[in-house]
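J.: okay, sequence plus prediction incoming.
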Amino acid sequence: MLDKKMDIATLKAKKGIEKITAITAYDALMAHIFDGEVDVILVGDSLKMSFGGESETLGASMQEMIYHTKAVCKGAKHSFIIADMPFGSYATPNMALKNALRFYKNTAADALKLEVGIEKLPIIKALCEEGIAIMAHIGLKPQFMRFDGGFKVKGKDEAQAKELIDTALAMQEAGVFGMLIEGVKSEVSARITQALEIPTIGIGAGVECDGQILVWSDAFGFFDEFKPKFVRRYCDGKAMLKDAIRAYAKDVKSQAFPQAKESY
């Protein structure tokens, strides 16, 4: 349990010493539950899938991401909060800077995350030079799923591995404080992690990353339509909640609830 607010310096100092723990959240209630139990809370555009029932993340808007980030910031006072820049919000350096500043001015997010390739280097430089803390997201990039023809694992050959390592090093040079590596072969993620001075957080990228993140509804069994290979379920939340709502409905119908002690 964190006893004070997590910051970038502390996160960086964990590299090679202690694994970083991270989970997603999209509202104040869940953020409050997770707060201090993990180092990092990500307000991911994954909310379009796990929160909004969509099949992809591309529909997330700036307005939605700011709304959910504000809610998470109200619920979490100790964990480090990172917010996703949504698809289409950082196509050019000027657009990225305008929208990143909007995030910073309207929320208490500690940092922003962008899905990047080497072509985004000028954008990353512009944001970092303006004093905006950035985490780069490489490997499998959900915002590129239509371009890639689905969610494709990366680093399957040496050419892909070299491209990922070169991108990671360039992003580090540009000023990012950390790297999220998604859907990358474990041995390649290990090489990236070893090559960088900044911490890496993996999802479906093996144990050698400096930390791990999962989507909370996957990790705690509230979403069960399918289970990605990289997910471990730590409880069957959907079944527990189903049992609870059925018990409540039964008590209401039988007039077992409310009793005198629950009435005015």
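T.: Arrived safely.

J.: every contact and neighbour count from this point should use C-alpha atoms.
T.: Will do.

J.: centroid residue for this protein?
T.: With distances taken as C-alpha atoms, centre = their mean, the chain has residue 42 as the residue nearest its mean C-alpha position (3.7 Å).

J.: check which helix or strand that residue maps to.
T.: Here residue 42 is covered by strand 40-43, with elements defined by DSSP states H and E.

J.: buried residues in the helix or strand just after that strand?
T.: Taking DSSP H and E as the definition, the helix or strand that follows strand 40-43 towards the C-terminus is helix 47-50. Of the residues in helix 47-50, those scored as buried under the neighbour-count criterion (16 or more other C-alpha atoms under 10 Å) are 47, 48, 50.

J.: for the first one, which non-adjacent residue is closest in space?
T.: What that stands for is residue 47. With C-alpha to C-alpha, 6 or more residues apart in numbering as the criterion, residue 47 has its nearest non-adjacent residue at 6.7 Å, and that residue is residue 26.

J.: next one: the last one
T.: The shortest distance from residue 50 to any residue other than its chain neighbours is 6.7 Å, reached at residue 217 (C-alpha to C-alpha, 6+ apart).

J.: hmm, back to that, other SSEs contacting the strand holding residue 42?
T.: strand 20-24, helix 62-75, strand 80-84 (3 or more C-alpha pairs under 8 Å, 6 or more residues apart in numbering; DSSP states H and E).

J.: in addition, the following structure is provided for comparison:
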Amino acid sequence: MSTTFTLDTSTSRANPTPAPMKRLTIPAIQSHKQKGVTAQPLVMLTAYTARMAQLLDPHCDMLLVGDSLGQVIYGLPSTVPVTVDMMCAHGAAVVRGSYHSVVVVDLPFGSYEASPEQAFATASRILKETGCAAVKMEGGEVMADTVRFLAQRGIPVMGHVGLTPQAVNALGGYGARGKSQAEHDKIMRDAKAIEEAGAFATVVEGVLEPIAKAVTAVSDIPIIGIGASVDCDGQVLVIDDMLGMFERVPRFVKRYESLAEIVSKAVETYAGEVRSRSFPTGDQTYQPK
């Protein structure tokens, strides 16, 4: 039986415990799409910590340790400064906190583009240090040889085409892609090239909906949409966005909760009680017997 880790709330330590079920596998994810059709869409969310992974895991098929952690965890201006060390630390935490979902970890900018050999070195390190099942890399045709190199050596790869955040400096921002015929054609070629190279699934981000539908229709592997189409084979969102941790709500995000307001209100109440000396009370202090 596979094992996961349970956080002991009395000590905040992670202790290995038997998992209640076997973790999903890459073939299981691929099997959701049969003869070009996915009957039940795949559910994917980002996770960066063990506790959040515990909460998301029972409901998700895949957990993505995205390089978006650069912005939502570290307050960086983009994903570009994210390091392999960051991805390894957070990837290991998410694996420890989950037992059901396939955990996929992003390869950060600069850690895989130079050559297939560089990508293999980075990906193998991430798999070893985190225990994750797969890595994700951005790029289409230009990265096809690298995807093939990794896939042939036993490293499952999830592709990522369309809006690729690591290329924000070249793209000039985070606007939707595919507005021109040239961009439309490139996204279609990119998705096909990644599939033919051996990717087990591909994220299609921030593209005009007809393109997302077309890519999904012609692909034999699952297409995971974000800012794409309901007709994709699955969906992914950044957990902090869908839970309302930030004021800005991207167009492609549905806010399911407003956790920032809940946290702010709780802290406001706590601060008031501390300043008025109404906390702690006898219930929160140790009295002599």
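T.: Received it, and whenever you're ready, just let me know what you need. All figures in this text were calculated on a predicted structure; none of them were measured in a lab.

J.: picking up where we left off before, residue 189 of the first structure: which of the helices and strands packed on strand 40-43 of the first structure is closest?
T.: Relative to residue 189 of the first structure, the nearest member of these by C-alpha to C-alpha is strand 20-24, separated by 15.3 Å.

J.: mean deviation of that closest one from the second structure?
T.: Average distance, strand 20-24 of the first structure versus aligned residues of the second structure after superposition (mean C-alpha distance after the TM-score superposition for the first structure): 1.0 Å.

J.: what range in the second structure matches that strand?
T.: Per TM-score structural alignment, the counterpart of strand 20-24 of the first structure in the second structure is residues 42-46.

J.: and the contacts of that stretch?
T.: By C-alpha atoms under 8 Å, 6 or more residues apart in numbering, the list of residues contacting stretch 42-46 of the second structure from outside reads 29, 32, 56, 59-66, 224, 233-239.

J.: 10 Å instead, please
T.: Contacts made with stretch 42-46 of the second structure from outside it, assessed by C-alpha atoms under 10 Å, 6 or more residues apart in numbering, are listed as 29-30, 32-33, 52-53, 56-57, 59-69, 94, 101-105, 222-225, 232-242.

J.: now a PyMOL select for only the buried ones of those.
T.: Paste this into PyMOL to select the buried members of those, with burial taken from 16+ other C-alpha under 10 Å:
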select buried, resi 29+30+32+33+52+53+56+57+60+61+62+63+64+65+66+67+68+69+94+101+102+103+104+105+222+223+224+225+232+233+234+235+236+237+238+239+240+241+242
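
J.: quick one: the strands in the stretch 151-264 of the first structure?
T.: Secondary structure of the stretch 151-264 of the first structure by DSSP state E, counting those that start in this stretch: the strands cover 178-182, 200-203, 211-214.

J.: where do the helices of the stretch 51-200 of the second structure begin and end?
T.: Using DSSP state H, counting those that start in this stretch, the helices of the stretch 51-200 of the second structure run over residues 69-72, 84-96, 116-130, 144-151, 168-171, 181-197.

J.: so where is the first one in the first structure?
T.: Counterpart in the first structure of helix 69-72 of the second structure, with TM-score structural alignment as the criterion, is residues 47-50.

J.: and the matching stretch, how far from the second structure on average?
T.: With the two structures superposed, stretch 47-50 of the first structure lies on average 0.8 Å from its match in the second structure, counting by mean C-alpha distance after the TM-score superposition for the first structure.
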